[in-house]
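In: dropping a prediction and its sequence here:
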Amino acid sequence: MGGGNRWIRPEVYPLFAAIGAALGLCGFAMARNLLANPDVRINKADRAAGYLENFKEGEHYHQHGLRKMVEHRPPHIFAGVNRNFSTPNE
């Protein structure tokens, strides 16, 4: 064991954080689709049912909590900056 060698350098911590966040987001999306998406059928009995017209279940999946929370908000990330540059000076 040498004096100054480190196996993990501090410069790679942001890279680990970014990759960890991306893996977490991908895992969340995959789990949500596998468990809640009405179009994904894992059981053999569900797959044998064929095409189902379950519009109510599909609408429930589409209108999730985050979408309901931002439903009535303007679709701007920086609304103040957009207003500042889009409205003419008086």
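Out: Sure, I can see it. Because the structure is a prediction, the values reported are computed rather than measured. Numbers count the residues shown, from 1 in each chain.
In: going forward, measure contacts between C-alpha atoms and count neighbours the same way
Out: Noted.
In: element containing Pro88?
Out: Secondary structure from DSSP states H and E places Pro88 outside every helix and strand.
In: now swap in Gly80 and tell me
Out: Short version, using DSSP H and E: Gly80 is in helix 79-86.
In: please compare the first structure with the one that follows:
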Amino acid sequence: MSFVTGMCVFQLSRNILLNPDVRINKAKRSTAVLENSDEGRQYAEHGLRRFLRTRPPEVMPSVNRFFSDARD
């Protein structure tokens, strides 16, 4: 239960602090459309996503190789 609560708090904190679409200051709230495409791209393309893009889409590569190798 504490792990799930921690994950919820982490996600909410991340969205409030880092999401470019969330506006807390009054100065940013006054503009209807923000010109922040670069900031949004940085938020969407974070380091973990860039790392996983180079990895093969396998959950257990060794198990996949074991069952897919041709046997004599």
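Out: Good, I have the coordinates. These numbers were taken from a predicted model, which means no experiment stands behind them.
In: TM-score for these two?
Out: With the length set by TM-score structural alignment, normalised by the length of structure 2, the two chains reach a TM-score of 0.80; 71 aligned residues with a CA RMSD of 1.7 Å.
In: looking at structure 1, which helix is longest?
Out: Criterion DSSP state H: the longest helix present in structure 1 is helix 13-36.
In: what range in structure 2 matches the very next helix or strand once past that helix?
Out: Following helix 13-36 of structure 1 in sequence order, the next helix or strand is helix 44-48 (DSSP H and E). Mapped onto structure 2 using TM-score structural alignment, helix 44-48 of structure 1 spans residues 26-30.
In: buried set for that stretch?
Out: By neighbour count with 16 or more other CA atoms under 10 Å, stretch 26-30 of structure 2 contains no buried residues.
In: got the contact list for that stretch?
Out: Stretch 26-30 of structure 2 is contacted from outside by Arg23, using CA atoms under 8 Å, 6 or more residues apart in numbering.
In: count of residues packed around Gly50 of structure 1?
Out: Gly50 of structure 1 has 9 neighbours, counted by other CA atoms under 10 Å.
In: for Asp39 of structure 1, see how far away it is.
Out: Distance, Gly50 of structure 1 to Asp39 of structure 1, by CA to CA, to the nearest Å: 10 Å.
In: elements contacting the helix holding Gly80 of structure 1?
Out: Packing partners of helix 79-86 of structure 1 (3 or more CA pairs under 8 Å, 6 or more residues apart in numbering; DSSP states H and E): none among the helices and strands.
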